[in-house]
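Trainee: sequence and computational prediction follow.
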Amino acid sequence: MSSRSQALLRFLQRLEHVLDAVIQPVVFAGMAALIGVITLQIVSRVFFSAVGWTEEVARFLLVWITFLGATLAFQRGRHIAVTFVVEALPGRLQQLLRVAAVLVVLVFMVALIVIGHRYMQAQSFQKSASLRLSMTYVYAIIPISAAIMAWYALVDLVELIVNGPGTTAGIGSGTAEEPPA
């Protein structure tokens, strides 16, 4: 393809790397906070009287970590996929099916953004039991994570179109660097 297309793709991939670089430490911090809150919960139950808010905070952290972790797994192509049929097809048909799959994912993610936003708004009057925190903040991760995965899918779509039939890109192609094992 043209050099402009390649430049656009490189720009989108750099943005993808930046987003990935932001999400990774957030998930790490969430995991560290979850460990700390659960430790506090155990220690307080054993040695003192239970701290009431720890269970709620742990639950909310787990929800956010799960959704943000799913975006990282999506970006790296770590979600379950059956690809042997597509990989057995000739190049042009393989690219067409990969593009169709990415488009289906994009439609699903846009629907999840809309539904997640509606659900978030519907639950906005509700407060959490011990923290009295608006549940909007808890449910906000649904449209946020769907939007991030939609962005990753969009970058994959551009990559499929720009690089042509020989590309290995697809849903969550894993263009970001993997963390060391």
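Mentor: It's in.
Trainee: hey, let's count contacts and neighbours off CA atoms from now on
Mentor: Will do.
Trainee: quickly note the distance from Gly69 to Val27.
Mentor: According to C-alpha to C-alpha, to the nearest Å, Gly69 and Val27 sit 7 Å apart.
Trainee: repeat for Tyr139
Mentor: For Tyr139, the distance to Val27 - C-alpha to C-alpha - is 17 Å.
Trainee: check Ala50 too.
Mentor: Ala50 is 27 Å from Val27, by C-alpha to C-alpha.
Trainee: likewise Thr54?
Mentor: Counting by C-alpha to C-alpha - Thr54 and Val27 are separated by 19 Å.
Trainee: please enumerate the helices of this structure.
Mentor: 3-47, 53-75, 84-87, 91-122, 135-139, 141-163 (DSSP state H).
Trainee: can I get the ones you listed in CSV with distance to Glu178?
Mentor: Formatted as CSV, those follow (distance: least, C-alpha to C-alpha, whole Å):
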stretch, distance to Glu178
helix 3-47, 10
helix 53-75, 10
helix 84-87, 23
helix 91-122, 22
helix 135-139, 29
helix 141-163, 15
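Trainee: hold the first one in mind and look at this next one:
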Amino acid sequence: MRHVIAVADRMNCWIFNLIAVIFGLISLLTIFQVFARYILRNPLVWSEELSRYLMIWIVFLGTAIALRKGLLISVEVIQQLVPKMVKKVLEVITVLVNLVLLFILIKYGFGIMANLVGQSTGAMDIPVAWTYAAIPVGAILAFLNSIVVLIEIFTEKGEEKNGGDLIL
């Protein structure tokens, strides 16, 4: 089980670094767009669209990492008031509900992508399905991270809830 957790943490490290690169790209693109619009008087017609689509990818990839690290918003009042064993049961139930919801998101995410085949974006003329691919990809990564969280709950490592270091 330790190997599975290590592989998941390594995957999350790569995803985290990818998100950082995408954030940097969005920042540079936005700065250049302002420069092109106000200094060169020739705005980039595709930069806003690309930034928007990259932000969508950041949200879905970041959600998978946040799930693994225990950083998603939650109400933990009940967990603070109950004994440790009941708390563990509640954590397992929460992860199982997450797994069901993520499975549904994966299924319908692929369905949405299938419905959008043949459509392209306005400014960049790329397939719209690439943008919507963030839904099932992010959900698959979150699903895998949920399984790792479940493994940690049963192996008592779940007490840390830090998921390892993300930065290489």
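Mentor: Okay, I see it. Treat the numbers as computed from the prediction; the structure is a model and nothing was measured.
Trainee: follow-up on the earlier one: neighbour count for Ala50 and Val27 of structure 1, which is higher?
Mentor: Val27 (20 against 15; other C-alpha atoms under 10 Å).
Trainee: quick check: chain neighbours aside, which residue is closest to the equivalent of the more buried one over in structure 2?
Mentor: Superposed on structure 2 with TM-score structural alignment, Val27 of structure 1 falls opposite Ile19. Nearest non-adjacent residue to Ile19 of structure 2, counting by C-alpha to C-alpha, 6 or more residues apart in numbering: Ile58, 5.9 Å away.
Trainee: and if you look at Glu178 of structure 1?
Mentor: Arg76 (7.6 Å).
Trainee: what number of residues lie near the one you found?
Mentor: Neighbours around Arg76 of structure 1, by other C-alpha under 10 Å: 19.
Trainee: do the one 3 residues further on as well
Mentor: By other C-alpha under 10 Å, 13 other residues sit near His79 of structure 1.
Trainee: aligned to it, what sits in structure 2?
Mentor: In structure 2, His79 of structure 1 lands on Leu72 (TM-score structural alignment).
Trainee: what residue of structure 1 matches up with Val92 of structure 2?
Mentor: Checking TM-score structural alignment: Val92 of structure 2 goes with Val99.
Trainee: measure the nearest residue to that match once chain neighbours are set aside to Val18 of structure 1 for me?
Mentor: Distances taken as C-alpha to C-alpha, 6+ apart place Leu157 nearest to Val99 of structure 1, at 6.3 Å, with adjacent residues excluded. Per C-alpha to C-alpha, Leu157 of structure 1 is found 18 Å from Val18 of structure 1.
Trainee: go on, Val26 of structure 1?
Mentor: Where Val18 of structure 1 is concerned, Val26 of structure 1 sits at a distance of 13 Å (C-alpha to C-alpha).
Trainee: the more surrounded of these two?
Mentor: Remark: of Val26 of structure 1 and Val18, Val26 carries more neighbours, 16 against 12, as counted by other C-alpha under 10 Å.
Trainee: tell me how far the more buried one lies from Gly69 of structure 1.
Mentor: 10 Å.
Trainee: go through stretch 109-121 of structure 1 and flag the buried ones.
Mentor: 109-110, 112-114, 116-117, 119-120 (16 or more other C-alpha atoms under 10 Å).
Trainee: which bit of structure 2 covers it?
Mentor: The aligned range for stretch 109-121 of structure 1 is 102-114, by TM-score structural alignment.
Trainee: just give me the mean distance for that stretch relative to structure 1.
Mentor: Following the fit onto structure 1, the mean deviation recorded for stretch 102-114 of structure 2 is 0.8 Å by mean C-alpha distance after the TM-score superposition for structure 1.
Trainee: hmm, who's touching that stretch?
Mentor: Contacts to stretch 102-114 of structure 2, defined as C-alpha atoms under 8 Å, 6 or more residues apart in numbering, come from residues 129-130, 132-133, 135-137, 139-140, 142-143.
Trainee: equivalent analysis for stretch 149-161 of structure 2, please.
Mentor: 1, 68-70, 88, 91-92, 95.
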